[in-house]
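Visitor: For reference, the sequence and a predicted model appear below.
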Amino acid sequence: MQRFAPFALDALLVVVFCAIGRRSHDEAVLTGLLTTVWPFAAGLLLGWALAVLAARGARFDATTLWPSGVAIWACTLVVGMALRAVSGQGVALSFVIVAGCVLALFLLGWRAAVRVLR
């Protein structure tokens, strides 16, 4: 179970990011949450897959900032924005910047805290 904790935490933080965004724009959080979450969730899954594959047989540690955390964050952001664009959702530059910063804080922040505590 502990093996899946980093993924579960990342997934929870992506959902929280989307819920905060919907709430800050006075949109219904629960009824439209899936529409907002799915592009970023797909990016998160791809980022995790790439991070695991990049380990190439070495011991994969999902708690490291580099390369795991950065790959997961970058894929979540880039793929999430690309999927939002092709599905007709907003991808204004200001949103990309805010999303990049908040997702970095969420997805890299807990990894930095783990590193400091170790």
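Guide: Looks like it arrived, so ask away.
Visitor: CA only for contacts and neighbour counts going forward, please
Guide: Fine.
Visitor: and the most centrally placed residue in the chain, what does it touch?
Guide: Geometric centre of the chain, nearest residue: T76, 4.4 Å, by CA atoms, centre = their mean. Going by CA atoms under 8 Å, 6 or more residues apart in numbering, T76 touches 40-47.
Visitor: Next one for the comparison:
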Amino acid sequence: MSRSSIGTAVALDATLVLAFAAIGRLSHGESLAGLGVTYWPFLGGLIIGWLVLRAWRHPRRIVWTGLGIWIATVAGGLLLRLASGQGVQLSFAIVTTIVLGLFLLGWRAVAALLRRRDRQHMPAAA
């Protein structure tokens, strides 16, 4: 895995977590001025997931990397929100789990489909 591929995977994960935070704020009528307050706990969970799983070894795998990063991002983000005095309602935890699952596993699933398609369309060696 090249450094640029790893960098792309990290950037995609962080960007999608940022998008989750922005969508959440906007859907509740909050301004993006406080985006960092919503973003940092989940970014922290994402970083923890990447480090614990050593995700740089296989960043595009759905199983175990993607699932582990998803769980770490959700659990870490919710726990960091609680520790910092931000609220965590059950409905928020459910939506967080679903949306981050779609985002963090979704791009990996699309990448896997594209890789499979590319392999099927490669010319056979003569």
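Guide: On my side now, so go ahead. Quick caveat: nothing in here was measured; it's all calculated off a predicted structure.
Visitor: aligned partner of the residue nearest to the centre of structure 1 in structure 2?
Guide: Using TM-score structural alignment, the partner of T76 of structure 1 in structure 2 is T73.
Visitor: Need the three-state assignment for that match.
Guide: helix (DSSP: H, G, I helix; E, B strand; the rest coil).
Visitor: Which helix runs longest in structure 2?
Guide: helix 90-120 (DSSP state H).
Visitor: Give the buried residues for that helix.
Guide: 96-97, 99-101, 103-105, 107-109 (16 or more other CA atoms under 10 Å).
Visitor: now swap in stretch 75-82 of structure 1 and tell me
Guide: Applying 16+ other CA under 10 Å to stretch 75-82 of structure 1 flags 75-81 as buried.
Visitor: would you turn those residues into TSV with distance to D26 of structure 1?
Guide: Formatted as TSV, those follow (distance: CA to CA, whole Å):
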residue	distance to D26 of structure 1
C75	27
T76	24
L77	23
V78	25
V79	25
G80	21
M81	21
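Visitor: From these, pick the one nearest Q2 of structure 1.
Guide: The closest of those to Q2 of structure 1 turns out to be T76 (CA to CA; 22.2 Å).
Visitor: element containing the nearest residue to the closest one once chain neighbours are set aside?
Guide: Nearest residue to T76 of structure 1, sequence neighbours excluded (CA to CA, 6 or more residues apart in numbering): G43, at 3.9 Å. Using DSSP states H and E, the element containing G43 of structure 1 is helix 29-55.
Visitor: which position in structure 2 aligns with V52 of structure 1?
Guide: V52 of structure 1 maps onto R54 in structure 2, by TM-score structural alignment.
Visitor: cool, and P39 of structure 1?
Guide: Checking TM-score structural alignment: P39 of structure 1 goes with P41.
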